[in-house]
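A.B. asks: I'd like to go over a predicted model; first the sequence, then the structure.
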Amino acid sequence: MERSRVAVAGASGLIGSALVRSLVADGHEVVRLVRRAARSRDEVRWDPEGQYVDGAGLAGCDAVVNLAGAGVGDRRWTDAYKKTLRDSRVLGTAALAQAVARLPEPPRVFVSGSAIGYYGDTGDRAVTEEAPPGDGFLPSLCVEWEAAAAAAREAGVRTVCVRTGLVVARGGGAWGRLFPLFTAGLGGRMGDGSQYWSFISLHDEVAAIRHLIDTEGLSGPFNLTAPQPLTNREITAAMGRILHRPTLFAVPAPVLRLALGEMAQDVLGSARVLPARLVESGFSFTFPGIEEALRAALQEQPGV
């Protein structure tokens, strides 16, 4: 796209920081939403849980991207942390969508985060964006999260919800924890390993978001996952091959449930999610396979 002004919420997170680097490298102006007082023109004050956004700071933005939210895997899912997970996503998205809708000249696109947790446990069944939401905490959270973007859509702003899979990267997320374990020779399958993991390389995640920003006419939900989900057993084997380490330390399902509580269902559950709409829109993956994605992650420089 031509040089644009893009606002990013969640700019310090794994995906957000990579998106910012990509945009800046291509000469775009990036405005970061921050929770403290803004110190420069490229910062906008906001308080997601308090549903406050300094809307004036969004003036002139061509796109607004919302990737903010407390980490799903950061803590056990106590009732209090479930509230934190919900409020950081639903309230923040609603506040940002409303701020976008109130602008005299709104951006041409609002990209809002979501996750493949929307579908719940799909077992061996492959699902696309047409599938209904599943049951449980994560699906209900994703439904609310996506619905919170309604104000922007109703104001006529092209609105996209990105249902992101497991991002393969060293700098954070699930793989940020897996790489050290597997490098130390302590990695292995989780449960019986038959559950599907729908992954995507960090490079392709960022490229897909930029594709959705740039391509007029694209709106609604998009699955951001590689074309061929694999089982946890297959991914474990790939990790062993790429890192040249044994993968003998399987973690039984009961141990995971004891250690992680309700969050274990996200690790043991199966999500066979296909990026149907993304592929149909003309997007091309750079690292479609797990070994390619793993190698790309290993080449990342610290902080990149």
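C.D. replies: Thanks, I have it.
A.B. asks: from here on, just use CA atoms for contacts and neighbour counts.
C.D. replies: Will do.
A.B. asks: please report how far residue 223 lies from residue 278.
C.D. replies: Between residue 223 and residue 278 the distance is 7 Å, computed by Cα to Cα, to the nearest Å.
A.B. asks: more neighbours: which of these two?
C.D. replies: Just comparing residue 223 and residue 278: by other Cα atoms under 10 Å the higher neighbour count belongs to residue 223, 25 against 22.
A.B. asks: wait, residue 206 touches residue 17, no?
C.D. replies: No. Judged on Cα atoms under 8 Å, residue 206 makes no contact with residue 17 at a distance of 9.8 Å.
A.B. asks: on the three-state scheme, residue 64 is what?
C.D. replies: Applying DSSP: H, G, I helix; E, B strand; the rest coil to residue 64 yields a three-state assignment of strand.
A.B. asks: that one: neighbour count?
C.D. replies: Neighbouring residues of residue 64 were enumerated by other Cα under 10 Å; the total is 26.
A.B. asks: wait, it sits on residue 8?
C.D. replies: Yes. With contact defined as Cα under 8 Å, residue 64 counts as touching residue 8 (6.0 Å).
A.B. asks: and residue 260, that's in a helix?
C.D. replies: Yes. The assignment for residue 260 by three-state DSSP puts it in a helix.
A.B. asks: find the nearest non-adjacent residue to it, please.
C.D. replies: If the residues on either side of it in the chain are set aside, residue 260 comes closest to residue 76, at 6.0 Å by Cα to Cα, 6 or more residues apart in numbering.
A.B. asks: below is structure B, check it against A:
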Amino acid sequence: MPKRIVITGATGMIGTRVTKELIDRGDEVIIFSRSPQRAKNVIKGAKEYVLWTQNAKREMIWEDSLEGVDAVIHLSGENVMSKRWNDEHKQNILNSRIDTTKALVDALAEVKKKPEVFICASAIGYYGSSEEKEFDEYSEAGNDFLAGVVKQWEEEARRVGEYSIRYIGIRTGIVLDKNEGALARMLTPFKFLIGGPLGNGKQWFPWIHINDVVGIYLHALDNPKVNGVLNAAAPEFITMKKFCETLGSIMHRPSFFRVPAFVLRILFGEGADILVKGAKVFPKKTIDSGYEFEYESIEPALRNLLKNI
């Protein structure tokens, strides 16, 4: 039976794919967007395009659209790597997640017919970084800035449980898509024979194919027994060096032109830690919940993404 679903962040890399999948399978999708017209241009076929901003709650512009929906999927948030980190950008990273999530949860508390499930984006940044430790959904939070952001973000989202709404948090790794994100940005230097690892290349690279990210969201949406956090990271552990070697091999390009950590710190400040540090993140609960990965290993994943390039 088709579902009625509200989604935020629908024009982002993950949001676009998830939204189109929902529309294609016949669900009734309501897009909450800061720019409804842009959302309409990017994604055709949604039931409604509703103006939604961090301050919109005060004017009650969008609250009525939550009444009687089956699910809410919350994907919006400031791109952490959109600019060099300073105090202002770090505050935006935090506020864009906490404030919007709080506004949604507060609004859901007021609707008469509440959704069955609230699915909120999250990040493997929750675990911090480590060269030795292996993390799964039962591991404790790290102690760096991003870990603190994700912990607060999830705590805010979990409040839906007070209203008998099922909560799912999707802790997402490095999403591989040929059009956007990390892989797309790395393709150009490889094409020009200057590709290679960021930093020393020894850091763990917790990747996931875009198809599996979408698959995990749909799995969480459609299975009432799934709850709590799920790791959206492939079960294969690889380093940044291994990723670049595999990418170079498939593209028939060298992969030894390393970008030193100090250059990344000049460009991104403290945010460079995301690029030069990593973590071994295993999707234990995701697999235990019954999700079957389409791409468990990096080589077939990259071959699929690069087959028409």
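C.D. replies: Looks like it came in fine. Not measured: the values here are computed from a predicted model.
A.B. asks: how alike are these chains, TM-score-wise?
C.D. replies: Overall, the chain-to-chain superposition scores 0.93 on the TM-score scale (TM-score structural alignment, normalised by the length of the first structure); 300 aligned residues with a Cα RMSD of 1.9 Å.
A.B. asks: what is the equivalent residue in the second structure for the residue nearest to residue 260 of the first structure?
C.D. replies: Matched across to the second structure, residue 76 of the first structure falls on residue 84, judged by TM-score structural alignment.
A.B. asks: for the stretch 1-150 of the first structure, which segments count as helices?
C.D. replies: Secondary structure of the stretch 1-150 of the first structure, counting by DSSP state H, counting those that start in this stretch: helices at 14-25, 79-86, 92-102, 137-147, 150-154.
A.B. asks: single out the most deeply packed of those.
C.D. replies: helix 92-102 (a mean of 25; mean count of other Cα atoms under 10 Å).
A.B. asks: what span of the second structure is that one aligned with?
C.D. replies: In the comparison with the second structure, helix 92-102 of the first structure aligns to the range 100-110 (TM-score structural alignment).
A.B. asks: map residue 189 of the first structure onto the second structure.
C.D. replies: In the second structure, residue 189 of the first structure lands on residue 197 (TM-score structural alignment).
A.B. asks: returning to what we had before: my guess is the residue nearest to residue 260 of the first structure meets residue 261, correct?
C.D. replies: Yes. Counting by Cα under 8 Å, residue 261 is a contact partner of residue 76 of the first structure at 6.5 Å.
A.B. asks: state the distance from the counterpart of residue 257 of the first structure in the second structure to residue 272 of the second structure.
C.D. replies: Using TM-score structural alignment, the partner of residue 257 of the first structure in the second structure is residue 265. Shown here: residue 265 of the second structure relative to residue 272 of the second structure, a distance of 5 Å by Cα to Cα.
A.B. asks: again with residue 86 of the second structure
C.D. replies: Residue 86 of the second structure is 12 Å from residue 272 of the second structure, by Cα to Cα.
A.B. asks: okay, these two: which has more neighbours?
C.D. replies: Under the criterion of other Cα under 10 Å, the comparison of residue 86 of the second structure against residue 272 puts residue 272 first, with 21 against 13.
A.B. asks: thinking that one is in contact with residue 263, fair?
C.D. replies: No. Here residue 272 of the second structure does not reach residue 263: they are 9.1 Å apart, not a contact under Cα under 8 Å.
A.B. asks: please enumerate the strands of the stretch 201-309 of the second structure.
C.D. replies: Ranges of strands within the stretch 201-309 of the second structure are 207-209, 228-232, 280-281, based on DSSP state E, counting those that start in this stretch.
A.B. asks: so where is the last one in the first structure?
C.D. replies: Just to be clear, that refers to strand 280-281 of the second structure. Strand 280-281 of the second structure covers residues 272-273 of the first structure once aligned (TM-score structural alignment).
A.B. asks: didn't residue 235 of the first structure look like it was pressed against residue 293?
C.D. replies: No. Using Cα under 8 Å as the test, residue 235 of the first structure is too far from residue 293 to be in contact (11.0 Å).
A.B. asks: residue in the second structure paired with residue 209 of the first structure?
C.D. replies: When the structures are aligned by TM-score structural alignment, the residue of the second structure matched to residue 209 of the first structure is residue 217.
A.B. asks: so who does that match touch?
C.D. replies: The neighbours of residue 217 of the second structure, taking Cα atoms under 8 Å, 6 or more residues apart in numbering as the test, are 18, 119, 170.
A.B. asks: what lines up with residue 248 of the first structure in the second structure?
C.D. replies: Residue correspondence to the second structure (TM-score structural alignment): residue 248 of the first structure is matched to residue 256.
A.B. asks: what's the neighbour count on the alignment partner in the second structure of residue 294 of the first structure?
C.D. replies: Taking TM-score structural alignment for the superposition, residue 294 of the first structure sits opposite residue 302 in the second structure. Around residue 302 of the second structure there are 21 other residues, counting by other Cα under 10 Å.
A.B. asks: gap between the residue nearest to residue 199 of the first structure when sequence neighbours are not counted and residue 224 of the first structure?
C.D. replies: Using Cα to Cα, 6+ apart and skipping residues adjacent in sequence, the residue nearest residue 199 of the first structure is residue 166, 4.4 Å away. Look at residue 166 of the first structure and residue 224 of the first structure: by Cα to Cα, they are 9 Å apart.
A.B. asks: those two: who's more crowded?
C.D. replies: Neighbour totals were compared for residue 166 of the first structure and residue 224, and residue 224 leads with 32 against 20 (other Cα under 10 Å).
A.B. asks: what do we get in the second structure for that one?
C.D. replies: When the two structures are superposed using TM-score structural alignment, residue 224 of the first structure falls opposite residue 232 in the second structure.
A.B. asks: its match reaches residue 216, doesn't it?
C.D. replies: Yes. Distance between residue 232 of the second structure and residue 216: 7.0 Å, which falls inside the contact criterion (Cα under 8 Å).
A.B. asks: shared neighbours of those two, anything?
C.D. replies: By Cα under 8 Å, 6+ apart, residue 232 of the second structure and residue 216 have these common neighbours: residue 286.
A.B. asks: ok, the closest residue in space to residue 273 of the first structure that isn't next to it in sequence - contacts?
C.D. replies: Of all residues not flanking residue 273 of the first structure in the chain, residue 127 sits nearest, at 5.0 Å (Cα to Cα, 6+ apart). By Cα under 8 Å, 6+ apart, residue 127 of the first structure lies in contact with 119, 272-274.
A.B. asks: count of residues packed around the residue mapped onto residue 284 of the first structure from the second structure?
C.D. replies: Applying TM-score structural alignment, one finds that residue 284 of the first structure aligns to residue 292 in the second structure. Residues within reach of residue 292 of the second structure, counting by other Cα under 10 Å, total 14.
A.B. asks: how near is residue 292 of the second structure to residue 92 of the second structure?
C.D. replies: If you go by Cα to Cα, the gap between residue 292 of the second structure and residue 92 of the second structure works out to 35 Å.
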